[in-house]
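In: next come a sequence and a model predicted from it.
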Amino acid sequence: MSPPRVLIVDDNLMNLELVSFLLQAADIDVSAASNADAALRAIAEVAPDLILMDIQLPDIDGLTLTRQIKADPRTRATPVVALTAYAMKGDEARMLEAGCDGYIAKPIDVTSFASRVKAYLARRAASSSS
């Protein structure tokens, strides 16, 4: 069985490197994109099992990009998990309303990050097999 594929969408190189390292160490295939255009290309090429979406991107915000992904019948079922420093009251509702399937607050907890991502992947696998 092939490892799960995760697309990380984040314009911060340090965040990309840290998240990539943690996921690769957990036997997860990782692709990365630093803006919306690159993310849309990567989604078409890689068909990720999960997208980790930074909310603040340079070209459009991550919630707008999430809405685009969820509006497309080809990618609607792909889970999108927001990576955000905005974990204030009301922010979770905005993320869920935009189509995010959950969120992970930044700064990420390096000890639990990979297991949290694997939990989202397991939910995806369970929903696609039922």
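Out: Nice, I can see it.

In: from now on I want contacts and neighbour counts done on CA atoms only, so please keep to that.
Out: Fine.

In: list the contacts for Leu57?
Out: Taking Cα atoms under 8 Å, 6 or more residues apart in numbering, we find Leu57 in contact with Asp10, Asp11, Ser34, Asn35, Ala36.

In: actually, Thr78.
Out: So Thr78 contacts Pro48, Asp49, Leu50, Ile51, Lys70, Arg124 (Cα under 8 Å, 6+ apart).

In: putting a second one here so we can go through both:
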Amino acid sequence: MANNQNKSYLSPREAAKLLMVSPITVRAWAQKGLLPSETTLGGHRRFLRESVEQFAKQSKAIPERSDLRVLIVDDDKQVAGFLVEWLSGLDEPFIVSSAADGFEAGSKVYTFEPDIILLDLMMPKLDGFAVCQQIKADPDTRDIRVIAMTGYPSLENEQRILEAGAEICISKPLDTKFLLGLLKAEL
């Protein structure tokens, strides 16, 4: 018991900061057995500082990711289908997935682990404003880039989504050359 009190434990967020990755990535490494972790009685993962530091030194243990994961969130199946097909067909290292509404986007943020979300503003039930606010309010997902898209451009909509945390709001029909430039800024 006294031995455990002398050990320095890190939360997933603290370990992620030390490793310069997202907490989602740290949890994924733990689930795959790449990064040793312990579970508290409350069910939370904790990492020994020594284990995290040793993991960081083993650069080969950290898989290099040259791909860019893009999640398209749009209830318009034609728009979403076009974007999936277009991005998948480019000679860029994009991995693409889509969600048909805000609720599906909420779960895909954790399972797909996107780097960027292309987010429609006007969707039934949970609109893009609410989705963006939730993503940016969660410490595990707030670093995901959000590019908002709308078929109803207005200064009010743009201001609302930027205040929610999106980096930009672009109008539909989309200027694919401009959009590709925004996406490539991540590469």
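Out: Thanks, I have the structure now. A quick note: this is a predicted structure, and the numbers were derived from the prediction, not measured.

In: top of the contacts of Thr78 of structure 1 by number of neighbours, please.
Out: Ile51 (28 neighbours; other Cα atoms under 10 Å).

In: residue in structure 2 matching Arg5 of structure 1?
Out: Counting by TM-score structural alignment, Arg5 of structure 1 lines up with Arg69 in structure 2.

In: OK, contacts around that match?
Out: By Cα under 8 Å, 6+ apart, the neighbours of Arg69 of structure 2 are Phe94, Ile95, Val96, Ser97, Phe112, Glu113, Pro114, Asp115, Ile116.

In: for the top helix by length along structure 2, buried residues please.
Out: Criterion DSSP state H: the longest helix present in structure 2 is helix 77-89. Under the neighbour-count criterion of 16 or more other Cα atoms under 10 Å, helix 77-89 of structure 2 has Val79, Ala80, Leu83, Val84, Leu87 buried.

In: so stretch 121-133 of structure 2 aligns onto which residues of structure 1?
Out: Counting by TM-score structural alignment, stretch 121-133 of structure 2 corresponds to 55-67 in structure 1.

In: same question, stretch 24-33 of structure 2
Out: Using TM-score structural alignment, stretch 24-33 of structure 2 pairs with nothing in structure 1.

In: in structure 2, which residue sits furthest out from the middle?
Out: Going by Cα atoms, centre = their mean, the residue of structure 2 most distant from its centre is Ala2, 38.9 Å out.

In: lovely, talk soon.
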